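> Predicted model and sequence below, questions to follow.
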Amino acid sequence: MVSENAAKLAVLIDADNTRPRITDGLLAEVAKYGTAHVKRAYGDWTGTSLKGWKDHLLAQSIQPIQQFAYTVGKNATDAAMVIDAMDLLYTGRFDGFCIVSSDSDFTRLAARIRESGLTVYGFGERKTPKPFVSACDKFVYIENLPYADRAAAPADETPVPTEPSSAAALMADPGLLNQLRNAVEAASDEDGWANLANVGYIVIKQRPDFDSRNYGYPKLSELMAAIELFELDRRSPGDGKPGVVYARERRRQP
């Protein structure tokens, strides 16, 4: 099994459907899951609608793929991305794909890639239809990604929480609480302690768009500490290795 950091990834960007200023944050996020061996952005580069992409393409060595808009109202970019994705899939050189779009037209593509045993990471705005989100192994909302000038964000863009959600607000979310409780239970040992990495893995398997940043917390450990239903324990394996965080429900405590 290939570790995430060693995974070879293909990053395919629907430039018609993605804002260029998130590129730096996007690729930083992709680097958490592996190395981007292919970086392509698709659109009609002969028009003016994509002119903001030029500097970002050059800075991040992203290859622009030209796709003419043959018919008004029809998105030829989607078809070009799907064809390229399948070509890359059949090479057998990749461990996963990153599909960057808020368009539900890529739902079947994501499912097909997963059927081949590869991991699919989706990136899109919060408006992304749920079928596409669910078709991915993990889905990241681009509103959670950092970019240089948030002050210039359009009025119609959903802002990232500037303040973490309060304990009261988190406790009032039964869906969140049940998911975390069930994941801790599933990953726990005889004493009720669960490795937090395994907890996050289980939750994402059930809900690909789960992200502690959705609630204003950079890390899952910070989110769970804020909920106050769990106790956390950081254990050091020694030899200078980073500590491992474990969690269990407080009601289990003797």
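On my side now, so go ahead.
> going forward, measure contacts between C-alpha atoms and count neighbours the same way
OK.
> my guess is residue 231 meets residue 248, correct?
Yes: here residue 231 reaches residue 248: they are 5.7 Å apart, a contact under CA atoms under 8 Å.
> In terms of neighbours, single out the busier of the two.
Shown here are residue 231 and residue 248; by other CA atoms under 10 Å, residue 248 has more neighbours (25 against 18).
> Just want the most central residue of the chain.
residue 140 (2.5 Å; CA atoms, centre = their mean).
> Check it against this one:
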Amino acid sequence: MAKSADLLAVLIDADNVSSARIGAVLGEIAQYGTASVKRVYGDWTTSNLSGWKAAASEHVIQPIQQFANTTGKNATDSALIIDAMDLLYTGRFDAFCIVSSDSDLTRLASRIREAGVTVHGFGERKTPPAFRNACDQFTYLDLLAEPDTETAVPTVRERTPTKQLRADTKLVAGLRASTYAASGEDGWANLGAIGALMRKHQPDFDSRDWGYAKLSDLVRATELFEVAPRPGGGVQVRDRKAAAA
């Protein structure tokens, strides 16, 4: 998790994200640092963005007007990309948060990462793999809190049982490979390092996809790993198969 002092630039594509989700998105972003820039892009003369006007005001997001001067071209993406590069060149930001489900922003995410700056992506399930994989971390909107009630809570998925988790070969292989890569001579690995490696190879990895709020809960549920307190704080993990060898 980013330090609270980290400065973030939050850029939102209003054409591809519902305004009903933005409260939840900003709540998630708050875990990574301080959103010192928050901008949302779209053609505010159109009726389909009417919901965004109230949301932008409520969450103090600067609306950026971009007229659709011609059909078949996404002017919103172009404006967002230009602003993102201007902000990147200032050297002020530790990370960018791009809220969109549009593959047209794939190259932008890659370019920001080439500069050594972290990219957090947020979008719907329909988001193409190219954009998801271009981010350091990608979060699906349906896993976040619903902001339309005062007592909003995260979308709760039914927990995937142990048998199904073990049958998920991609998940098990990823956890085992990450545990091995992060482990010391005693076979124990820092849980945080495991999570970082999982997201490095699969940016949209999120324990909430299996109904577990925490990675430690997901790892325990597989019953394939030992999970224990780490000396000095935190959690450590060891593959039971490796420990028995």
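Structure's in. What do you need? Everything quoted here is computed from the prediction, not taken from an experiment.
> Can you give me the TM-score here?
Overlay of the two chains. TM-score (TM-score structural alignment, normalised by the length of the second structure): 0.93; 240 aligned residues with a CA RMSD of 1.8 Å.
> quick revisit: for the residue nearest to the centre of the first structure, helix, strand, or coil?
On the three-state scheme (DSSP: H, G, I helix; E, B strand; the rest coil), residue 140 of the first structure is labelled strand.
> Ok, residue 63 of the second structure next?
Assignment for residue 63 of the second structure (three-state DSSP): strand.
> and it, what is it in contact with?
39-42, 53, 56 (CA atoms under 8 Å, 6 or more residues apart in numbering).
> mapped onto the first structure, which of these hold?
Among the contacts of residue 63 of the second structure, the ones still in contact in the first structure (both residues aligned by TM-score structural alignment, their matches' CA atoms under 8 Å) are 39-42, 56.
> which residues does residue 7 of the first structure contact?
Going by CA under 8 Å, 6+ apart, residue 7 of the first structure touches 33-35, 94-96.
> let's go with 10 Å and repeat that
Counting by CA atoms under 10 Å, 6 or more residues apart in numbering, residue 7 of the first structure makes contact with 1, 31-37, 94-97, 119.
> Among those, name the buried ones.
Burial by neighbour count, judged by 16 or more other CA atoms under 10 Å, picks out 31, 33-36, 94-97, 119 from the contacts of residue 7 of the first structure.
> Just the strands from the second structure, written as ranges.
Listed from the start of the chain, the second structure has strands (DSSP state E) covering 7-13, 34-42, 62-65, 95-99, 118-123, 137-140, 189-190, 225-229, 235-239.
> and the longest one, what does it pack onto?
The one in question is strand 34-42 of the second structure. Applying 3 or more CA pairs under 10 Å, 6 or more residues apart in numbering; DSSP states H and E, we find strand 34-42 of the second structure packed against strand 7-13, helix 22-29, helix 50-58, strand 62-65, helix 75-90, strand 95-99.
> residue range for the fourth one in the first structure?
Put plainly, it is strand 62-65 of the second structure. With TM-score structural alignment applied, strand 62-65 of the second structure matches the range 63-66 in the first structure.
> Mean per-residue distance, that stretch versus the second structure.
Averaged over the aligned pairs, stretch 63-66 of the first structure sits 0.4 Å from the second structure after superposition, using mean CA distance after the TM-score superposition for the first structure.
> now that stretch: how far from the chain's centre is it?
Stretch 63-66 of the first structure sits 23 Å away from the centroid of its parent chain (CA atoms, centre = their mean, to the nearest Å).
> buried sites along it?
64-65.
> Please apply the same query to stretch 39-55 of the second structure.
Here stretch 39-55 of the second structure shows 39-44, 49, 52, 55 as buried, counting by 16+ other CA under 10 Å.
> still on that earlier bit, now flag whichever of the kept ones among the contacts of residue 63 of the second structure is closest to residue 12 of the second structure.
residue 40 (4.5 Å; CA to CA).
> Grab the nearest non-local neighbour of that closest one.
Closest residue to residue 40 of the second structure apart from its sequence neighbours, by CA to CA, 6 or more residues apart in numbering: residue 12 at 4.5 Å.
> Can you give me the neighbour number for residue 222 of the first structure?
Counted with other CA under 10 Å, residue 222 of the first structure comes out at 14.
> Roughly how far does the counterpart of it in the second structure sit from residue 228 of the second structure?
Taking TM-score structural alignment, the alignment pairs residue 222 of the first structure with residue 217 from the second structure. Using CA to CA, to the nearest Å, residue 217 of the second structure is found at 12 Å from residue 228 of the second structure.
> Next: residue 65 of the second structure.
52 Å.
> cool, and residue 2 of the second structure?
24 Å.
> swap in residue 31 of the second structure?
From residue 31 of the second structure to residue 228 of the second structure the distance is 25 Å (CA to CA).
> now do residue 20 of the second structure
Counting by CA to CA, the separation of residue 20 of the second structure from residue 228 of the second structure is 39 Å.
> Next: residue 56 of the second structure.
The value you get for residue 56 of the second structure to residue 228 of the second structure, if CA to CA is used, is 44 Å.
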